[in-house]
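1. task: produce atomic coordinates for the following.
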Amino acid sequence: MQKVYNFNAGPSALPKEVLEKAQAELTNFNETGMSVMELSHRSKEYEAVHNEAISLFKELLNIPDSYKVLFLQGGASLQFSMVPLQFLKPGTIGNYILSGAWSEKALKEAKLIGETTIAGSTKNSEYRSIPAIDSLTFNDNDAYVHLTSNNTIYGTQWADFPAVTHAPLIADMSSDILSRPIDVEKFGLIYAGAQKNLGPSGITVAIIREDLLEAEVESVPSMLRYKTHSDTNSLYHTPPTFAIYMLRNVLQWAKEQGGVEAIERKNQEKAKLIYDAIDESNGFYTGHADKDARSLMNITFNLPSEEHNKTFLAKAKELGFVGLNGHRSVGGCRASTYNAVPLEACMALRDFMNDYRLNNQ
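-> Okay, the predicted model is just below:
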């Protein structure tokens, strides 16, 4: 089989060691004679996996005891509705910072539920940058301030987060969770779909400050309340047990790598290889994102023409590079260098980019 370099934006690469562990345990987990997918979610064998995943997540991200870790479903897209359903009460405003397509989608859902406003936006510049913190507009009656920490489509990422004290700061961190240390206490709620850095699709992780669990709206259905899942240790109903098992395995792997600080250093090294290929190409490759807003997770770029883009992508596919097509709304190319993408893959892409440029200038 040809060697494959997986740069898919999501679902994305998983650590080889994690896949091999799952393979070895697939039909006989922990000497139960069954797959973890077959175990009761109330069994002691599964509950040990469930609780270890929560514990590892808290350890790796240094989550204070005043926060709860929840395992939910529906992806980040369901969170776009759950957030305003919980917190956007009459007389308050959902305040959204727009930095890309996913923050726009979050705003769209909130508009169906209550009053909203935009604290800042870089849409006019095709989302090439992150809104400047000192340009953001807040209101005394903000129910919350919402941002998207990393923008997969446009290849931009928040380097620093605004200090919001008048209302909870809520972040969609689906595409850069666990890629770098974060100060959890800056946020009232962080949520993330797993399929970028945490595991397979099907599980969403939420980190919520305990006092926000009491800010419930009685009319919200039980399944859409954070408190429902907090009160039951995310076992209110049958959870996606295999996805949580895989999440646990990824978190074990992350700890073995040296934790989030070590992973961040590796991510910086990987991204630099590809950004250097862009910056040292004398304009043959042009990045979409402004340099001070560049993402370590999603590297977006174009070649001199659309014909070059197509030829580059076709040749890359022949050589085993997978997932380099840019998002359909933007076009061009995109390399997603999530935690599990090995340095070797980024070196190979850098070399291919350099060779293609030298042979096609």
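2. every contact and neighbour count from this point should use C-alpha atoms.
-> Fine.
3. helices of the stretch 151-300 of the chain, residue ranges please.
-> 226-231, 241-256, 259-279 (DSSP state H, counting those that start in this stretch).
4. and those, which is most packed in?
-> helix 241-256 (a mean of 22; mean count of other C-alpha atoms under 10 Å).
5. packing partners of it?
-> helix 16-25, helix 44-60 (3 or more C-alpha pairs under 8 Å, 6 or more residues apart in numbering; DSSP states H and E).
6. isn't Met37 right up against Ala243?
-> No. Counting by C-alpha atoms under 8 Å, Ala243 is not a contact partner of Met37; they are 9.1 Å apart.
7. to compare with the earlier structure, here is another sequence to fold:
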Amino acid sequence: MPGRSDITYFGAGPALLPTEVLERAAAGLVDYNHGGLGLAEISHRSEPAAAIVREARADLATFLDVPTDEYEVILMQAGGTGEFSATVYNLVGAWVLRERAKLVAQGLPDDDTSPELLSALRSKVDSELRLDYLVTGSWSLKAYQEAQRLLGADKVNLVADARKEVDSRAGSPSKFAAIPAEETWVSRLSPNAAMVYYCDNETVDGVEFPEFPPALVPAAGNTTAPIVADMSSNILSRPVPVRNYGLLFFGAQKNLGSTGITVAIVKRSLLPQPSADLLRALHLPIGPIVLQYDIIAKNDSLYNTLSIFDVYIAGQVIKKLLATYPDDKAAGQEAVSARKAKLIYAALDAHQDVYRVAPTPAARSRMNIVFRVVAAADGGDAAEKAFLKEASALGLTGLKGHRSVGGIRASNYNSISEEGAAKLASFIDAFAKKCKA
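-> Sure, this is the predicted structure:
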């Protein structure tokens, strides 16, 4: 049987973790800090647990250069899918409070039971409340659909839809192959949106925004709405212009740690929420309290029982990153990520008669490299099965594509070494030459 050192695991998540982090966590799982209890046993109300949470949050803020006077870093449960709902509940609530403040400033009573105030707020909800979504892949599509489910389709604006992009490449293997050009959608942004939502990296489809969308930069003046981003599969792989966002979130199980915790970095001005009575009077949904960012923030991320073991693993991953890149931090990891992705894409592009990369070059993800073996495009999948079998024999595992799109997917997360990426690139080249022999 192969050992851990014999395997390079390209699974999309739960993903590969640094071996030294796992070894440290394994020891702590039995006896943390020689206290006689393991990390999965200590109370989340205990000082050791609180310290683990504090350190993880602080180190994460340091690595990403989060301005903590303006933003709150919170740890919570629910995963990325839970955040599809949480973003709706919290950003709609923040919008209601902003509109309420405007009305009070115009002279309406500062009283949530005032018929005059309620009437004016209901009118605003009916005519102005919108959530804007850029749909560029499977996960942003799911987020858009959840918003429709919670608020109704009339409140959710599909600003950009990558499914309508025409991919001129013959036999394109994905319905999400490109990111729509900004000039095609910027005019569709709502004038008073509660948020503009996008997914920075689409794990299933291998599509990544190369940078923060220029049209959404606050100075561009195209929208004043808070920008919300799902960064679950590319966080910690490059610097983040935090001040451009109202909120960004990410699940831990790609670049940060193990499954079980989610991080939200929220602008403090967006944290306060209206009362449940006011939301009820406006016929707006009231979210579960465990998804309410301000409650979690006020309780230092320990409102309910958080998995301290998972927080510990995430904290150790961040400490390793800070030790590896003490000066340039996320920019240092970005350089490595770019080199690894370049190696793999170069091997694929060298054999375009054998491989078809799913997204167009401008939208290619550094994190999730999605492609098909063209020899399987005739209706059979023998070539892709052979590719996966031969790769596995070499210790290159976790390469099967997502069940919804098939094909091959190499998830090139931070824990994949440059040597591992080079080994995959070498196999891609060798397999192609064998196919053409």
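8. tabulate the helices and strands packed on helix 241-256 of the first structure (JSON lines), appending mean neighbour count.
-> Below are these laid out as JSON lines (neighbours: other C-alpha atoms under 10 Å):
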{"stretch": "helix 16-25", "mean neighbour count": "14"}
{"stretch": "helix 44-60", "mean neighbour count": "18"}
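9. put together JSON lines for the ones you listed, with distance to Tyr275 of the first structure on each row.
-> Converted to JSON lines, these look like this (distance: least, C-alpha to C-alpha, whole Å):
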{"stretch": "helix 16-25", "distance to Tyr275 of the first structure": "25"}
{"stretch": "helix 44-60", "distance to Tyr275 of the first structure": "28"}
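10. right, so of these, which gets closest to Tyr96 of the first structure?
-> Proximity to Tyr96 of the first structure (C-alpha to C-alpha) singles out helix 44-60 among those, at 27.0 Å.
11. what does the helix or strand following the closest one correspond to over in the second structure?
-> Next helix or strand after helix 44-60 of the first structure toward the C-terminus (DSSP states H and E): strand 67-72. Matched against the second structure by TM-score structural alignment, strand 67-72 of the first structure falls on residues 71-76.
12. for Asn302 of the first structure, which non-adjacent residue is spatially closest?
-> Excluding the flanking residues, the one nearest Asn302 of the first structure by C-alpha to C-alpha, 6 or more residues apart in numbering is Gly332, at 4.9 Å.
13. next up, the contacts around the aligned residue in the second structure for the one you found.
-> Matched to the second structure by TM-score structural alignment, Gly332 of the first structure sits across from Gly407. Taking C-alpha atoms under 8 Å, 6 or more residues apart in numbering, we find Gly407 of the second structure in contact with Val370, Phe371, Arg372, Val373, Glu384, Lys400, Gly401.
14. need the counterpart of the first one in the first structure.
-> Translated: Val370 of the second structure. Using TM-score structural alignment, Val370 of the second structure lines up with Thr300 in the first structure.
15. just checking, its match touches Gly155?
-> Yes. Using C-alpha under 8 Å as the test, Thr300 of the first structure is close enough to Gly155 to be in contact (5.4 Å).
16. let me have the helices of the stretch 151-300 of the first structure in TSV, adding distance to Glu52 of the first structure as columns.
-> Output for the helices of the stretch 151-300 of the first structure, formatted as TSV (distance: least, C-alpha to C-alpha, whole Å):
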stretch	distance to Glu52 of the first structure
helix 226-231	16
helix 241-256	7
helix 259-279	16
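17. for Ile63 of the first structure, give its distance to Leu56 of the first structure.
-> 10 Å (C-alpha to C-alpha, to the nearest Å).
18. for Asn282 of the first structure, same thing?
-> For Asn282 of the first structure, the distance to Leu56 of the first structure - C-alpha to C-alpha - is 45 Å.
19. cool, Asp176 of the first structure as well?
-> 17 Å.
20. with Asn150 of the first structure instead?
-> Asn150 of the first structure is 23 Å from Leu56 of the first structure, by C-alpha to C-alpha.
21. which residue comes closest to Met22 of the first structure once chain neighbours are left out?
-> Rather than Met, residue 22 of the first structure is Ala. Met246 (7.5 Å).
22. now do the same for that neighbour: its match in the second structure.
-> So, by TM-score structural alignment, Met246 of the first structure is matched to Ile313.
23. show me the contacts for its match.
-> Here Ile313 of the second structure is in contact with Val21, Leu22, Ala25, Gly257, Ser258 (C-alpha under 8 Å, 6+ apart).
24. if we go to 10 Å?
-> 17-18, 21-22, 24-26, 28, 52, 56, 252, 256-258, 319 (C-alpha atoms under 10 Å, 6 or more residues apart in numbering).
25. and which of these is nearest to Val92 of the second structure?
-> Ala252 (25.2 Å).
26. burial check on the aligned partner of that closest one in the first structure, number of neighbours?
-> Alignment note: Ala252 of the second structure maps to Ala194 in the first structure; criterion TM-score structural alignment. Residues within reach of Ala194 of the first structure, counting by other C-alpha atoms under 10 Å, total 28.
27. before we move on, back to that, now the match of strand 67-72 of the first structure on the first structure. Mean distance?
-> For stretch 71-76 of the second structure, the mean deviation from the first structure after alignment is 0.6 Å (mean C-alpha distance after the TM-score superposition for the first structure).
28. one more: stretch 142-150 of the second structure?
-> Averaged out, stretch 142-150 of the second structure is 0.9 Å away (mean C-alpha distance after the TM-score superposition for the first structure).
29. that stretch aligns to what range in the first structure?
-> Counting by TM-score structural alignment, stretch 142-150 of the second structure pairs with residues 105-113 of the first structure.
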